[in-house]
Each structure stands twice: as structure tokens, then as C-alpha cells.
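**Q** how would this look folded up:
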Amino acid sequence: MHLLVLLITTFKLVCFNISTLISTPPNPSIFVKRNILILPTLLPTPKQNKKETFRMASQTIANHREGAEIFHGDDICKKKTIQMLEELGLPKGLLPLENIEEFGYNRAAGFIWLVQRKKKDHTFKKIKQVVSYGPEVTAFVEKGKLKKITGVKTREMMLWLTVVEVYIEDPSLRKITFKTGTGLSDSFACSAFELGE
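**A** Alright, predicted model coming up:
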């Protein structure tokens, strides 16, 4: 909710200042296209950066293969993903990936990875939240927490924000918090992320 309020406030400020920006000399770091203001922090990531991020995730997986439990095939990978989430005290439907080719869990390093055939967008119906899961999803894990996550984004209004951490601070409250790369976070009821949601 706080994230939504912040985004709406930012949008209002940007709209208020659009006429000033258009009437001033052009600034190479700000673009106005079809009456839409695009700030540099909101520009899409260039393809080379996406490839670089993907390569870095693949390298991180390669570095943690030794000593990891590795499974192949959609059925067993889904089963192992659910077991891992249950073990960590996280909702079982948090990672609703499809066509999973590989699941790996290096317990010593606290590192997990999932490789699926292609990216998947999923809408969690109870909270009407769209989350995108890339072809590779990685995270460092500990009880009640996924951190340094790669491959997961959430949509807020028309922006895709990278999710970097998911955690349950107090299990008795049954609230799960999602933190984005911008430092903003939002909490939801854990029931919104159960299997089939």
C-alpha cells in the first residue's frame, strides 16, 4: 500500500512539473515522448544489461553447483520447490513457476535456483498483484527469508520493479513483505501466496 501511495505521489509531482520541463532547454537525461515524461531511473534496461544480469545469475548457479541437491523435470522440481518453501516457513505458492527444467539447493551456502523454459507472469488473485518470474530465478535463503533474489519482478501501475528480498518478520502476524531494488517494500497476507492462488 505504501508503495502505491509513493508511486501516485511521484506521478503527481512529475505531472505538475511537466510544463516546466518542456519549456526549459532539453536535458539529455530526461525524455518527453508523446507527452509522457520518462525519467532515467525508469528507462528500460538495455538488452546488453539484461544479458549481463542473466549471465551473472548463470555464473552464480555454476559457482554453487558443487555440493548442491539438483533435480531435473517439472514434477520433481515443483515438489522440491514446495518442500523448500515449507522448510523455510514461507507460503507454498510463492514460486508458481511452470515447465521447470532444474531446481538446485546448496544447503551449505543457503542458495537455491530454478530454471524454467521461459519467463512466466503470474497474477496472485487475492491481492491482484502481477509478478514476473524470469527463465532463471535465484536466491539466498534462510528461515523465513529469500534474499539477493534475481529473476523476479513485480508490476506497480505501469512499472516493473525488481524484487530483491521476501521475508516474514513475525510468523504470528502471517504477513509477508516484498522489498524492491528501489528500497520500497510492501506487505501482504501470507494466504494470498498459498498453492493455487
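**Q** Please count neighbours and contacts with C-alpha atoms only from this point.
**A** Fine.
**Q** after the longest strand belonging to the chain comes which helix or strand?
**A** Longest strand in the chain, counting residues (DSSP state E): strand 129-142. Scanning forward in sequence from strand 129-142 by DSSP states H and E, the next helix or strand is strand 145-156.
**Q** I'd like to know which elements the longest strand of the chain is packed against.
**A** Under the contact definition 3 or more CA pairs under 8 Å, 6 or more residues apart in numbering; DSSP states H and E, strand 129-142 sits against helix 47-64, strand 111-116, strand 120-124, strand 145-156.
**Q** before we go on, could you also do this sequence so I can check it against the first one:
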Amino acid sequence: MADPKAGGIVKKGQEEGLELAVALLKEFELPEGLLPLADVVEVGYVKETGYVWIVQRKKVEHEFKMVSKLVSYDTEITGFILNKRIKKLKGVKAKEFLLWPPVNDISIEDPSTGKIHFKSLAGVTKTFPIQAFAAGQ
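**A** Reported below is the predicted structural model:
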């Protein structure tokens, strides 16, 4: 199997890595606060396939206060970024009661209704206002 990272743009370190991550979110019309990253080691993106990966030193838990949602980001996050969507996402979990189901698809309707949808492998979809995931939330 071919390396999914082959031919990718790679940025090392917190500053450059975060810059690339935010630039990708902007380019694909996704909220900039969607990936609250800390201690970034590497961020990469393969334009031809949309494959994106993020490596951080430690797991990050972040609460999106506007929607009272606790989300966990693993040390490695991967997925495929498209316009207004991230699919086949790995490394992100959202707390639901006592469980942490993995989130594997994030999408925004086009034309936008101001809502963002998070789908888990179990087929459960949660919908929230996009502004809850704006930068600084």
C-alpha cells in the first residue's frame, strides 16, 4: 500500500504546524477553532488526495463552552479534508454521557444553514451552531 503522506506539504513545530492547520480550515471553509492543538510536532497535507495529518506531543481535551461539549484529540489525528467537510477522521472523540465515541465525519451544509454536523462510526450525528467552533471558543 502506498504511503498516504507521499508528496505532502509538511510543517514542523507548533507555530508552522498550527499555521498550516488553520490555513487548511480556512481554505476548506471550516471553523478555525475546530482543532484546538497544543504542542504540535508536525502537520501535513497532500493536495492531490486531501489527506491531512497532525501529530502533537500529548492528547488534548478541549471544552467547546458554547455547546458544553468536551472533545478529545489524540496525539495523531488523520483524515481527508474537502470543501466544508472532513471525512475518515481518526483521533477525535466527543464525550457523550460516559462514552467517548470517535468522530469520523464533520460537515457543513452547502448552502450553509449555520450548522455543523459531527458523525460517529456508530452512525450518531450531532448538530451544533458553527460559531461554537470559531477561533478562540
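**Q** So what touches the longest strand of structure 1?
**A** Residues outside strand 129-142 of structure 1 that contact it (CA atoms under 8 Å, 6 or more residues apart in numbering) are 54, 57-58, 61, 88, 97, 109-124, 146-155.
**Q** corresponding residues in structure 2 for it?
**A** Aligned by TM-score structural alignment, strand 129-142 of structure 1 falls on residues 69-82 of structure 2.
**Q** mean per-residue distance, the matching stretch to structure 1?
**A** Stretch 69-82 of structure 2 differs from its equivalent in structure 1 by a mean of 0.4 Å after superposition (mean CA distance after the TM-score superposition for structure 1).
**Q** Off-centre distance for that stretch?
**A** Stretch 69-82 of structure 2 sits 4 Å away from the centroid of its parent chain (CA atoms, centre = their mean, to the nearest Å).
**Q** List the buried residues in it.
**A** Within stretch 69-82 of structure 2, the residues that count as buried by 16 or more other CA atoms under 10 Å are 71-82.
**Q** rewinding a little: give me the buried subset of the contacts of strand 129-142 of structure 1.
**A** Buried subset of the contacts of strand 129-142 of structure 1 (neighbour count, 16+ other CA under 10 Å): 54, 57-58, 61, 88, 97, 111-116, 119-122, 124, 146-147, 149-154.
**Q** and for stretch 120-135 of structure 2, what span of structure 1 is it aligned with?
**A** Under the criterion TM-score structural alignment, stretch 120-135 of structure 2 matches residues 180-195.
**Q** Helix, strand, or coil at the spatially most central residue of structure 2?
**A** Central residue of structure 2 (CA atoms, centre = their mean): residue 35, 5.0 Å from the mean position. Using DSSP: H, G, I helix; E, B strand; the rest coil, the structure places residue 35 of structure 2 in coil.
**Q** mind checking how far it is from residue 111 of structure 2?
**A** For residue 35 of structure 2, the distance to residue 111 of structure 2 (CA to CA, to the nearest Å) stands at 23 Å.
**Q** dump the residue contacts of residue 109 of structure 1.
**A** 64, 140 are the contacts of residue 109 of structure 1 under CA under 8 Å, 6+ apart.
**Q** And it? What does it align with in structure 2?
**A** That one, residue 109 of structure 1, aligns with residue 49 by TM-score structural alignment.
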